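Q: This is the structure alone, sequence omitted:
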C-alpha cells in the first residue's frame, strides 16, 4: 500500500539508526530495517512514476484531438 510507504521509510531509517553493531549477542535486525527502508523507498518511487504517467496520459490525449 503506497499509504504505508512513508511509514516504512521512517521506521526503517529509525530502526537502522538504533541497531547496535557492538551488542552482545549481536543484534541481527539491521537487515530488516534496511529492507523496510529499501522497500518503502521503492514503493514511493513507483507510486510517483505511476502518478506522473497518469498525469501525462490525459495531456497527450487532449493534444492529439483533432481541432
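A: Great, that's in hand. Note that the structure is a prediction, hence the values are computed from the model and not measured.
Q: C-alpha from now on. contacts and neighbour counts both.
A: Will do.
Q: residues in contact with the residue nearest the centre of the chain?
A: Centroid-nearest residue in the chain, with C-alpha atoms, centre = their mean: residue 41, separated by 2.2 Å. Shown in contact with residue 41 (C-alpha atoms under 8 Å, 6 or more residues apart in numbering): 5, 6, 9.
Q: quick one: which helix or strand includes the residue lying closest to residue 6 once chain neighbours are set aside?
A: Excluding its sequence neighbours, the residue lying closest to residue 6 (C-alpha to C-alpha, 6 or more residues apart in numbering) is residue 40, at 6.5 Å. Using DSSP states H and E, residue 40 maps to helix 30-63.
Q: next up, a second structure to put side by side with the first:
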C-alpha cells in the first residue's frame, strides 16, 4: 500500500468517527436546556463530516478506476 492510500483511509476514518461523535453530541443536546438549536448545529457539523468522507471515497474510487 502506498502512503497516500493509507493517509486517505485514515482521513476517511477520522471524518466518519468525527461525524458519529457530532451526532452523539446532537442527541445529547436534545435533552438539555439548549435544545433544538444547539442539536441542529451538531447535526449540521456531523453532516459536513459525512459529506467530506463521501467525497473522499468518491474521489478515491474514481482515481482507482482510472488507473
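A: Nice, thanks for sending it over. Model, not experiment: these values are computed from the prediction.
Q: Give me the TM-score for these two chains.
A: Remark: TM-score between the superposed chains equals 0.65 [TM-score structural alignment, normalised by the length of the first structure]; 55 aligned residues with a C-alpha RMSD of 2.0 Å.
Q: Now do the residue nearest to residue 6 of the first structure against residue 61 of the first structure, distance only.
A: Applying C-alpha to C-alpha, to the nearest Å, the value for residue 40 of the first structure to residue 61 of the first structure is 32 Å.
Q: between those two, which one's more packed in?
A: residue 40 (22 against 9; other C-alpha atoms under 10 Å).
Q: The second structure: which residue goes with the more buried one?
A: Aligning on TM-score structural alignment places residue 40 of the first structure opposite residue 49 in the second structure.
Q: how many neighbours does residue 19 of the first structure have?
A: Quick note: residue 19 of the first structure (other C-alpha under 10 Å) scores 16 neighbours.
Q: For it, give me its contacts.
A: Residue 19 of the first structure makes contact with 27, 29, 30, according to C-alpha under 8 Å, 6+ apart.
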